[in-house]
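**Student:** Model the structure of this input:
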Amino acid sequence: MYQYKRRNRQRDDQHLDRWLISYADYMTLMFALFVVLYAMALAREGSLEQLTRRLGDLFHAQHTVVAEPNPSDGIMQQASDDMLYGHGLKPEGGPDLVDGRSELVNFNKRHQGSALSNLEQEFNEALLELINSGFADIQRDEDWLVLTLSSSLLFASGSAAPSANLRAIIPSVAKVLASSDNYIRVRGYTDSSPINNEIFSSNWELSSARAAEVLEQMILQGVRPDLLAVEAFGANFPLSPNDTAQGRAENRRVDIAVSKWGKPEGTDEPLSDGQATDDNESSEPLPDYDEVQVIELPSGGIRITTRRESSEQGEPQP
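**Tutor:** The predicted structure follows:
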């Protein structure tokens, strides 16, 4: 009997609820873990908001603040240009340009082509969507009808390769001009940002190449080649200041300028200003000299040529 009671007492003394201690420790550790994870999530969210705010301030500052140039950047750029091209690069230069876009050179001013008002109306109908979206503009005065097309619509940046937009727009332009005999100038313009890549060394070349590409596309669409001419103005005659991105975008353009003067039917070559068509005057070219002639100019210089001037028609050939 004693042994039975002792055995039962020992069994009663065992702590069967000891597992609660381990369970409580486990729950405490899990609670601590989730607290740490929650704290890390809050910290990450705060860092993300701060990063987003800083990036927003940075992009906003790019539109409002012009950073001062770093002198070392110019040195590195110059060194890079020297390594690639040597010292053969020359800066853009030349005499000051005079705005002669309104002047007619080598045009016959005796025959007027299609009415500019009619052409303007046809352009407005054919290019209505482009005009409303701001990619095209039409201006007309007494002598010229000028259709302005944004270069960003026609070409990629720094390129004169025709885009799909160019090939889609020019047929509508050519359809208006194909039936007219007005003289047409295709004028290329750029912004003031310098360009110097493996294809174009200056904005002059870029503006000329873009205008020539538009001219070629117009010829392919049926515009008479004898009415066309290319003019390149580079960064000159901007429409807006070049100190903003919007202004530079407006200055990168191609103008298709249509003159009120046209080419008379049956005329092989346009007549220059004031050139007379006297029937008594011979239209055949004068024969060239057999030998090279050295001609002294009034300014003190000389000209070496074999071509006989028209003023020498009556002089005997030496």
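
**Student:** CA only for contacts and neighbour counts going forward, please
**Tutor:** OK.

**Student:** And the helices in this protein?
**Tutor:** Listed in chain order, the helices of the chain (DSSP state H) span 2-12, 19-64, 71-85, 116-126, 128-133, 151-154, 164-177, 203-220, 245-251.

**Student:** now the ones you listed as JSON lines including mean neighbour count?
**Tutor:** What follows is the helices of the chain, written out as JSON lines (neighbours: other Cα atoms under 10 Å):
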{"stretch": "helix 2-12", "mean neighbour count": "10"}
{"stretch": "helix 19-64", "mean neighbour count": "11"}
{"stretch": "helix 71-85", "mean neighbour count": "11"}
{"stretch": "helix 116-126", "mean neighbour count": "16"}
{"stretch": "helix 128-133", "mean neighbour count": "13"}
{"stretch": "helix 151-154", "mean neighbour count": "21"}
{"stretch": "helix 164-177", "mean neighbour count": "17"}
{"stretch": "helix 203-220", "mean neighbour count": "21"}
{"stretch": "helix 245-251", "mean neighbour count": "17"}
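
**Student:** Would you do the same for the sequence below? I want to compare the two.
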Amino acid sequence: MAIKKKEEECPKAPAWLTSFGDLMSLLLTFFILLYSMSIISLEKFYQVLKGLIEAFGGKQVIFSEGGALKASRIPIQFENMHMRVKKFAELKKEITKIKEELLSMGIEADYLVTGTCMKLRVNTNRLYPLGSEEPYPQAKELFLNMCSRLKPFSLPITFEGYTDNMPISNPRFPSNWELSAMRAVSVLRLFITCGYPQELLSAVGYGEHHPIAPNDTPANRERNRRIEFCIKLNP
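**Tutor:** Okay, here's the model as predicted:
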């Protein structure tokens, strides 16, 4: 006896409809995500804004309303905004002028920005007698002139002394460490003489370490004998 197949109650949906349904679900999820991202948490916005201003050197954020943000238009006072924002271009311009003047005198010089420090790199071959920490008289005048031009910025400065790898050993300087440190200190003392705030000045000696050229030729060793003015952009 032949068996009769049971008739299907409803026909199967076409295959494309399954893919279409998945696409609609994904689109719905996407628009829900966009909507959730468009809602700004004012509390978190306040924390991010405060962090950014302090990172740029601002001392504080003053709102007309206390606590967290309660409105989208609240004036913020930026009178204590950091030098890096207000005076960076002026400082760079002055450093560039100093560099060009040094080059015109035959003194190798350059500047670079590393992190929060703008460095003025000055070769010491024409500024110090070989093996001495006492600069030439004309070099003293040069350092004093640089001090008078950098003093209006009132930024912390670290003087970094460097030498080549030629060993030195005498009663005054047992190694290049002492010589490089004393050269840095000699510039620091000149800046104090011209009235630069002492609390903003420091000196360090690196000796023959951190060379900018291989110590394999007399010319390269001359390049490594230098003083670097690390002008800190974040007081």
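
**Student:** between the helices of the first structure, which gets nearest to Lys260 of the first structure?
**Tutor:** Nearest to Lys260 of the first structure among these is helix 116-126; the distance by Cα to Cα comes to 6.3 Å.

**Student:** what residues does that closest one touch?
**Tutor:** Surrounding helix 116-126 of the first structure, the residues in contact under the criterion Cα atoms under 8 Å, 6 or more residues apart in numbering are Ile131, Ile138, Arg140, Trp144, Leu145, Ser172, Val173, Val176, Leu177, Val258, Ser259, Lys260.

**Student:** biggest helix in the second structure, by residue count?
**Tutor:** Longest helix in the second structure, counting residues (DSSP H): helix 15-38.

**Student:** With distance to Arg303 of the first structure as new columns, can the helices of the first structure be given to me in TSV?
**Tutor:** Formatted as TSV, the entries for the helices of the first structure read as follows, by distance: least, Cα to Cα, whole Å:
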stretch	distance to Arg303 of the first structure
helix 2-12	131
helix 19-64	55
helix 71-85	34
helix 116-126	43
helix 128-133	51
helix 151-154	41
helix 164-177	42
helix 203-220	28
helix 245-251	40
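
**Student:** Identify whichever of those lies nearest to Thr305 of the first structure.
**Tutor:** helix 203-220 (29.4 Å).

**Student:** helices or strands next to the closest one in the packing?
**Tutor:** Identification of packing neighbours for helix 203-220 of the first structure by 3 or more Cα pairs under 8 Å, 6 or more residues apart in numbering; DSSP states H and E yields helix 164-177, strand 182-189, strand 228-232.

**Student:** mean shift of it relative to the second structure?
**Tutor:** Compared with the second structure after fitting, helix 203-220 of the first structure has a mean deviation of 0.5 Å; criterion: mean Cα distance after the TM-score superposition for the first structure.

**Student:** Give me the range in the second structure that that helix lines up against.
**Tutor:** Helix 203-220 of the first structure falls opposite residues 176-193 of the second structure when the two are matched by TM-score structural alignment.

**Student:** What are the contacting residues of that stretch?
**Tutor:** The set of residues that contact stretch 176-193 of the second structure without belonging to it, under Cα under 8 Å, 6+ apart, is 131-135, 140, 143-144, 147, 159-163, 165, 167-168, 173, 198, 201-208, 227.

**Student:** just the buried members of the residues you listed?
**Tutor:** Neighbour counting with 16 or more other Cα atoms under 10 Å marks 133-135, 140, 143-144, 147, 159-163, 165, 173, 201-208, 227 as buried within those.

**Student:** burial measure for the residue lying closest to Arg110 of the first structure once chain neighbours are set aside, as a count.
**Tutor:** Distances taken as Cα to Cα, 6 or more residues apart in numbering place Trp261 nearest to Arg110 of the first structure, at 7.5 Å, with adjacent residues excluded. By other Cα atoms under 10 Å, the residues close to Trp261 of the first structure number 23.

**Student:** Counterpart of Trp261 of the first structure over in the second structure?
**Tutor:** That one, Trp261 of the first structure, aligns with Asn234 by TM-score structural alignment.

**Student:** Ser192 of the first structure now?
**Tutor:** Following TM-score structural alignment, the counterpart assigned to Ser192 of the first structure within the second structure is Asn165.

**Student:** Give me the distance between that match and Asn224 of the second structure.
**Tutor:** As judged by Cα to Cα, to the nearest Å, Asn165 of the second structure and Asn224 of the second structure stand 9 Å apart.

**Student:** can you check Cys147 of the second structure too?
**Tutor:** 23 Å.

**Student:** now the longest helix of the second structure: which residue numbers in the first structure?
**Tutor:** With TM-score structural alignment as the criterion, helix 15-38 of the second structure doesn't align anywhere.

**Student:** buried sites along that helix?
**Tutor:** Of the residues in helix 15-38 of the second structure, none has enough neighbours to count as buried (16+ other Cα under 10 Å).

**Student:** hmm, who's touching it?
**Tutor:** So helix 15-38 of the second structure is contacted by nothing (Cα under 8 Å, 6+ apart).

**Student:** do the same with stretch 222-235 of the second structure
**Tutor:** 56-57, 82-84, 88, 116-125, 155-164, 183-184, 208, 211-213, 215.

**Student:** same thing with stretch 101-111 of the second structure?
**Tutor:** Contact with stretch 101-111 of the second structure is made by 95-96, 99-100, 118-126, as judged by Cα under 8 Å, 6+ apart.

**Student:** between the residues you listed, which is closest to Glu43 of the second structure?
**Tutor:** So of those, ranked by how close each gets to Glu43 of the second structure (Cα to Cα), first place is Met118, at 35.4 Å.
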